[in-house]
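Asks: Next one to model:
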Amino acid sequence: MAWNEPGGGKKPNDPWGGGDQGPPDLDEALRKLQQRLGGLFGGRRGGSGGGGGGASLSGAMLGLVAAGIFVVWALMGFYQVDEQERAVVLRFGKYQSTAMPGLHWNPPLIDEVIRVNTTKVRSASFREVMLTQDENIVEVRTSVQYVVDDVKSYVLEVRAPENSLEQAAQSALRHVVGGMTMDLVLTEGRARIAQEMRERLQAYTSAYGTGIRISTVNVDESKPPSQVQAAFDDVIKAREDEERVKNEAQSYANGIVPEARGRAQRTIEEASAYREQVIARAEGEADRFGQLLAEYRKAPEVTRERLYIDAMQGVLGKTNKVMVDVDGGNNVMYLPLDKMAERAASAPRSGREISLDTATIRELTDAVTEQLRRDAAVQQNRRGGGR
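Replies: Below is the predicted model of the structure:
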């Protein structure tokens, strides 16, 4: 018969050492467990000597189990923080400390450790359609690169830092683009948009306490909406024509303006030279007049005669007329050499040509003078004989 078959009497193979037994009593089992735990932790041990040995054995086993559980629990508290990470330690949900790189231990199930990579450069892209200052619609796509600068603020201050960053970026982009014209947004204003957006976005994230530091803001694309793309292309073409005409005008100006400036500079130099000449001549005349005055005071008659001769030489030297005066005679001969030269130039040059040079004029003058002297001598002899 098997040891667990029903029947009366004690069975030799019964491990419970008893006879026919019914289902175990739950209260009795709890009471025995309490007794064993009490013996394990220094409580009072009950029962006989044989029963005390079984209770001690069971208590030792529970102690080993508890020690193993404690060791496992303690080992679970060790963790490693990498060089590029920082860890936020929460004790029962409250901030305790910030763990630096290295090996650390915190009581598990009591402390919560949140590790955050602080050197990784994160990026986010945004696309917005908005109005410009001149009430035109533009579509701008930007990308923001950022790193975690304050781990505590990043983990605890804001529930979703990335969402806050996205909203702040949209607000900053709308504010910057809303203060610019469409032409500036679509052409050379991208660098300005990126710079102003970065400054404003950093101010927003710092005010929110997100613990995020903005590294770079890039304007990847700026264009008008597809509905007005054709009209915008026409505007671009007209702007290119405008720039071309401006360049042509500037090229023409570059060729004309330097020449005009050169002529103006030459006129200025000539005027300066004329001024210096007049000043020098006036100063020379003043000095000459001073010296002449001194000589005039010494010999007035001689000086006056000399001045007269110089004046006549200056006047008559610029004309083509020759006047001959003869001593002892009352006739003054006038030779219109200018008229003679004009007739000689207009007369036909057939036969011997007539040339009036300086030597010829001098010969004519001498001949006329000699003839006048002879006539004057004849008249004087006649007057003497008549007397």
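Asks: Could you use CA atoms for every contact and neighbour count after this?
Replies: Will do.
Asks: need the strands for the stretch 1-150 of the chain, in chain order.
Replies: Applying DSSP state E, counting those that start in this stretch to the stretch 1-150 of the chain gives strands spanning 78-81, 85-91, 94-99, 102-105, 111-117, 122-131, 137-148.
Asks: Name the residues that touch the fifth one?
Replies: Right, strand 111-117. With Cα atoms under 8 Å, 6 or more residues apart in numbering as the test, strand 111-117 has contacts from 81, 84-93, 148, 151.
Asks: wouldn't residue 143 be in contact with residue 128 here?
Replies: No - Residue 143 lies out of contact with residue 128 (Cα atoms under 8 Å); the separation is 11.5 Å.
Asks: Could you check which of these two is surrounded by more residues?
Replies: The residue with more neighbours, out of residue 143 and residue 128, is residue 143; 17 against 14, by other Cα atoms under 10 Å.
Asks: do you know how far that one is from residue 151?
Replies: Distance of residue 143 to residue 151, given as Cα to Cα, to the nearest Å: 23 Å.
Asks: to compare against the first, here's another:
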Amino acid sequence: MRHSGERSQFDEWLADIDVSRVMWIILFVILGLIIAWGIFTSYYTVQPEGQAVVKRFGKVIAIKDPGLHFKLPFGIDEQEFVPTARVLKQEFGFRTAAQEGTSAVYRKSEEHRDESLMLTGDLKVVDVEWVVQYRVDDPDKYLHRVEQVDKTIRDISEAVMRRIVGNNLGSDVLTIKRVEIALNAKEEIQHLLDSFDMGVRIGTVELQDVNPPDSVKPAFNEVNQAEQEKEQLINEAEKKQNQQIPAARGKAKQVVATAEGYRAERVNGALGETSRFKAILKEYKVAPEVTRRRMYLETLDKVLPSLGKIYIIEPGGQSPIPLLNLDKNNPVQNR
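Replies: Below you'll find the model as predicted:
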């Protein structure tokens, strides 16, 4: 009996409620939610490191710069953020695991090794680790031209790097051609990306580390040491060559100059003797007796001083006693 009394009172209370008032309350609540939803979906903020691609029913209508912007609510307009001001990168042969202070921690697994092991033109295996850095130039093309943009960039970069390494000698890849390989890879990757019209601009391609595989590192180090010793010996030989060849050339020039001087002296002497002989001949034709006597006396004047002391002793006479050393100042006679 008690339950039936309470039931009747509840029914009376329900009867007193105005059904239309409840409907209006529900309508206002729904309308408020719609207005709140419209307000919250009518604006958006673009972060400083990129741009937003605004689409209306899937069609691109605008590209907005960083800042606060408004749009049509209720999902009519949608925006998609693209980091156009950020430098993006793809790592090959390793991955950046964490950042500890000012230095990064890298890790390398067998999966990463499959990316970095390459065959060179002389059939040697090298382990090449490199990084491709790029930026988004056109957000619309970046989002809609190619599906799976990051995977496409990775596949293109790996294919280009393998082709370039395969066209070079292993020793060149490990030593002198690292910069050249990176520049060529950048140009070819950019050319392929432009052909796909992806809206991506390659910044740099850097070879982080190029080494022989771990299993052949000891042998490679021995070969490298032998190459260094070879270069050292070649440098020393070139040094000696650069020292001795100029000295020999200088000595040869000195000998040639001495010979030319001797030749000039002999020629000039011969020409002088010839002129003297012609002059004497001319005088001899004019006065033969006088010229003959003069030549005789001049010859005696040249010959006698070189004979030294001459003693004329009569037969049976005694040897002369030298009282005075009259010829002490004559170097010719003292010989």
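Asks: Dump the strands of the stretch 1-150 of structure 1 into TSV; add distance to residue 208 of structure 1 as well.
Replies: Formatted as TSV, those follow (distance: least, Cα to Cα, whole Å):
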stretch	distance to residue 208 of structure 1
strand 78-81	27
strand 85-91	19
strand 94-99	19
strand 102-105	30
strand 111-117	19
strand 122-131	18
strand 137-148	14
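Asks: Structure 1: which residue goes with residue 149 of structure 2?
Replies: Using TM-score structural alignment as the criterion, residue 149 of structure 2 maps onto residue 161 of structure 1.
Asks: Hmm, its match is touching residue 210, no?
Replies: Yes - the pair residue 161 of structure 1 / residue 210 is scored as a contact, 5.7 Å apart, by Cα under 8 Å.
Asks: What's the match for residue 186 of structure 2 in structure 1?
Replies: In structure 1, residue 186 of structure 2 lands on residue 198 (TM-score structural alignment).
Asks: For that match, which residues are in contact?
Replies: So residue 198 of structure 1 contacts 214, 216, 217 (Cα under 8 Å, 6+ apart).
Asks: Looking at those residues, spot the one nearest residue 104 of structure 1.
Replies: residue 214 (30.3 Å; Cα to Cα).
Asks: Quick check: the gap between residue 156 of structure 1 and residue 50 of structure 1.
Replies: Taken as Cα to Cα, the span from residue 156 of structure 1 to residue 50 of structure 1 is 60 Å.
Asks: Give me the more crowded residue out of these two.
Replies: The residue with more neighbours, out of residue 156 of structure 1 and residue 50, is residue 156; 17 against 8, by other Cα under 10 Å.
Asks: which stretches of the stretch 51-200 of structure 2 form helices?
Replies: 110-116, 139-144, 149-166, 170-174, 178-196 (DSSP state H, counting those that start in this stretch).
Asks: Make a markdown table out of the ones you listed and add distance to residue 26 of structure 2.
Replies: As requested, those are exported to a markdown table (distance: least, Cα to Cα, whole Å):
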| stretch | distance to residue 26 of structure 2 |
| --- | --- |
| helix 110-116 | 59 |
| helix 139-144 | 42 |
| helix 149-166 | 48 |
| helix 170-174 | 75 |
| helix 178-196 | 54 |
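Asks: Give me the distance from the longest helix seen in structure 1 to the chain's centre.
Replies: When structure 1 is parsed with DSSP state H, its longest helix is helix 229-298. Relative to its parent chain, helix 229-298 of structure 1 has a centroid offset of 36 Å by Cα atoms, centre = their mean, to the nearest Å.
Asks: Determine the set of other helices and strands touching the following helix or strand past it.
Replies: For helix 229-298 of structure 1, the following helix or strand on the C-terminal side (DSSP states H and E) is helix 300-316. The contact analysis (3 or more Cα pairs under 8 Å, 6 or more residues apart in numbering; DSSP states H and E) places helix 300-316 of structure 1 against helix 229-298.
Asks: Counting by contacts, list what the helix it packs on packs against.
Replies: On a contact count with 3+ Cα pairs under 8 Å, 6+ apart, helix 229-298 of structure 1 meets helix 300-316.
Asks: what does the following helix or strand past the helix it packs on contact?
Replies: Per DSSP H and E, helix 300-316 of structure 1 leads on to strand 321-325 as the next helix or strand towards the C-terminus. Residues from elsewhere that reach strand 321-325 of structure 1, judged by Cα under 8 Å, 6+ apart: 331, 332, 333, 334, 335, 336, 337, 338, 365, 369.
Asks: count of neighbours near the equivalent of residue 293 of structure 2 over in structure 1?
Replies: In structure 1, residue 293 of structure 2 lines up with residue 324, judged by TM-score structural alignment. Per other Cα under 10 Å, the neighbour tally for residue 324 of structure 1 reads 14.
Asks: just residue 161 of structure 1 next, same as before
Replies: Residue 161 of structure 1, neighbours per other Cα under 10 Å, totals 20.
Asks: intersection of neighbour lists for residue 161 and residue 210 of structure 1?
Replies: residue 154.
Asks: And stretch 260-272 of structure 1, what's buried?
Replies: The neighbour-count criterion (16 or more other Cα atoms under 10 Å) identifies no buried residues in stretch 260-272 of structure 1.
Asks: just stretch 204-215 of structure 1 next, same as before
Replies: Under 16+ other Cα under 10 Å, the buried positions of stretch 204-215 of structure 1 are 204, 205, 208, 209, 210, 211, 212, 213, 214.
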